[in-house]
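In: Sequence and predicted structure, then a few things I'm wondering about:
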Amino acid sequence: MDKKIVTTAALFGMVAIILGAFGAHALKKVLSVEQLTTFETGVRYQMYHALFLLFIGTTTIINQKIKKRIYNLVVYGVIFFSVSIYFLATNSLTHIDFKMMGFITPVGGLFLISAWFVLIFDLIAPKKKKNNI
């Protein structure tokens, strides 16, 4: 599981850098300042969560069950939050109206918040001792 988490972190990070560069160079010419700022928000949150997954995949203080739960929340969160923002920010460049996807963005945000909550809860919750007699 750890290798899968770290691999996903690397993929999310790489894609965030590519999209950030694309936004700064190619999209700068065709999007408004507001649209570009929105696009950059998606990139920024994707990168934050790539780093979060990198931490989750390399730490030993979290058990595998919790890591899997956090991983799933982050993956779905990034897809729903960042990807929907990419489509919404570039909506004017296509013939498809992505505004109908707008409701997905806060759902993705909720998944991302939930991933952090799961980590916090796991770290502060009292642990049961295995050999408790």
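Out: Thanks, I have the structure now.

In: CA atoms for contacts and neighbours, from now on please.
Out: Noted.

In: how much space between the nearest residue to residue 83 once chain neighbours are set aside and residue 55?
Out: Nearest residue to residue 83, sequence neighbours excluded (C-alpha to C-alpha, 6 or more residues apart in numbering): residue 42, at 7.1 Å. Taking C-alpha to C-alpha, to the nearest Å as the measure, residue 42 falls 20 Å from residue 55.

In: Same drill for these two, tell me which one is more crowded.
Out: Counted by other C-alpha atoms under 10 Å, residue 42 and residue 55 do not tie: residue 42 has more neighbours, with 24 against 14.

In: residues contacting that one?
Out: With contact set as C-alpha atoms under 8 Å, 6 or more residues apart in numbering, residue 42 has these partners: 81, 82, 83, 85, 86.

In: And for residue 9?
Out: Neighbour list for residue 9: 49, 50, 51, 52, 53, 54 [criterion: C-alpha under 8 Å, 6+ apart].

In: for those residues, which one is nearest residue 68?
Out: Among the contacts of residue 9, residue 53 lies closest to residue 68 (C-alpha to C-alpha), at 10.6 Å.

In: ok, second structure coming up, stack it against the first:
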Amino acid sequence: MSQPTSSSPLLPRRPSFVTPSVLWKTGAIIAAVGVMAGAFGAHGLKRRPRITADNIHAWETASHYAVFNGLALLLISMHPRFSSHRFSGPAIAGGGLVFSGSIMALVLWRDRFRWLGPVTPLGGVIMIAGYLSLAF
């Protein structure tokens, strides 16, 4: 049996689904969804029954975060070190989707999805952890 070297780790590396291409595509889709959600919030949301100014403000926040996270993923996908980081991209994408998606679902269907209220901050925490992981 041969001794492990720096080029042959004790445990083989698992292939990662996080690639620059996946991050780029995910970022583009999330940014596009954020822009579309913003347009819907500016034009179509006001026509729905029981929509208040607070609902519109929450929707704007959710769509802005979607755009910001999408753009961040586009930038991360171009970085030589972070484009294959196993945690940051998925955490930003997943946390951002949970954060923005839960806010949008609460605005549209508050009565059906009340349980999403406590889920929104969890998405935010995961998203923040993804950004913080870029610092280390």
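Out: Everything's here; your move. Computed from a predicted structure; not experimentally measured.

In: okay, the contacts of residue 42 of the first structure in a markdown table with secondary structure and neighbour count next?
Out: Putting these into a markdown table (DSSP: H, G, I helix; E, B strand; the rest coil; neighbours: other C-alpha atoms under 10 Å) gives the following:
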| residue | secondary structure | neighbour count |
| --- | --- | --- |
| 81 | helix | 27 |
| 82 | helix | 27 |
| 83 | helix | 19 |
| 85 | helix | 26 |
| 86 | helix | 21 |
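
In: Those residues into a markdown table, with extra columns for distance to residue 27 of the first structure?
Out: Shown next, in a markdown table, are the contacts of residue 42 of the first structure (distance: C-alpha to C-alpha, whole Å):
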| residue | distance to residue 27 of the first structure |
| --- | --- |
| 81 | 20 |
| 82 | 16 |
| 83 | 16 |
| 85 | 14 |
| 86 | 11 |
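
In: Next, see which of these are matched by contacts in the second structure.
Out: Mapped onto the second structure and checked by both residues aligned by TM-score structural alignment, their matches' C-alpha atoms under 8 Å, the contacts of residue 42 of the first structure keep the contacts 81, 82, 83, 85, 86.

In: burial count for the counterpart of residue 79 of the first structure in the second structure?
Out: Here residue 79 of the first structure is matched to residue 97 in the second structure, going by TM-score structural alignment. Neighbours of residue 97 of the second structure under the rule other C-alpha under 10 Å: 22.

In: mind checking which helix or strand residue 97 of the second structure is in?
Out: If you go by DSSP states H and E, residue 97 of the second structure is part of helix 88-109.

In: Sort out which residues of that helix are buried, please.
Out: 88-108 (16 or more other C-alpha atoms under 10 Å).

In: Show me which pair in the contacts of residue 42 of the first structure is furthest apart.
Out: Spanning the widest gap among the contacts of residue 42 of the first structure are 81 and 86, at 8.8 Å by C-alpha to C-alpha.

In: which residues touch the match of residue 79 of the first structure?
Out: Residues near residue 97 of the second structure by C-alpha under 8 Å, 6+ apart: 66, 123.

In: Check residue 29 of the second structure too.
Out: residue 70.

In: now do the one 5 residues further on
Out: Under the criterion of C-alpha under 8 Å, 6+ apart, the contact partners of residue 34 of the second structure comprise 62, 63, 64, 65, 66, 67.
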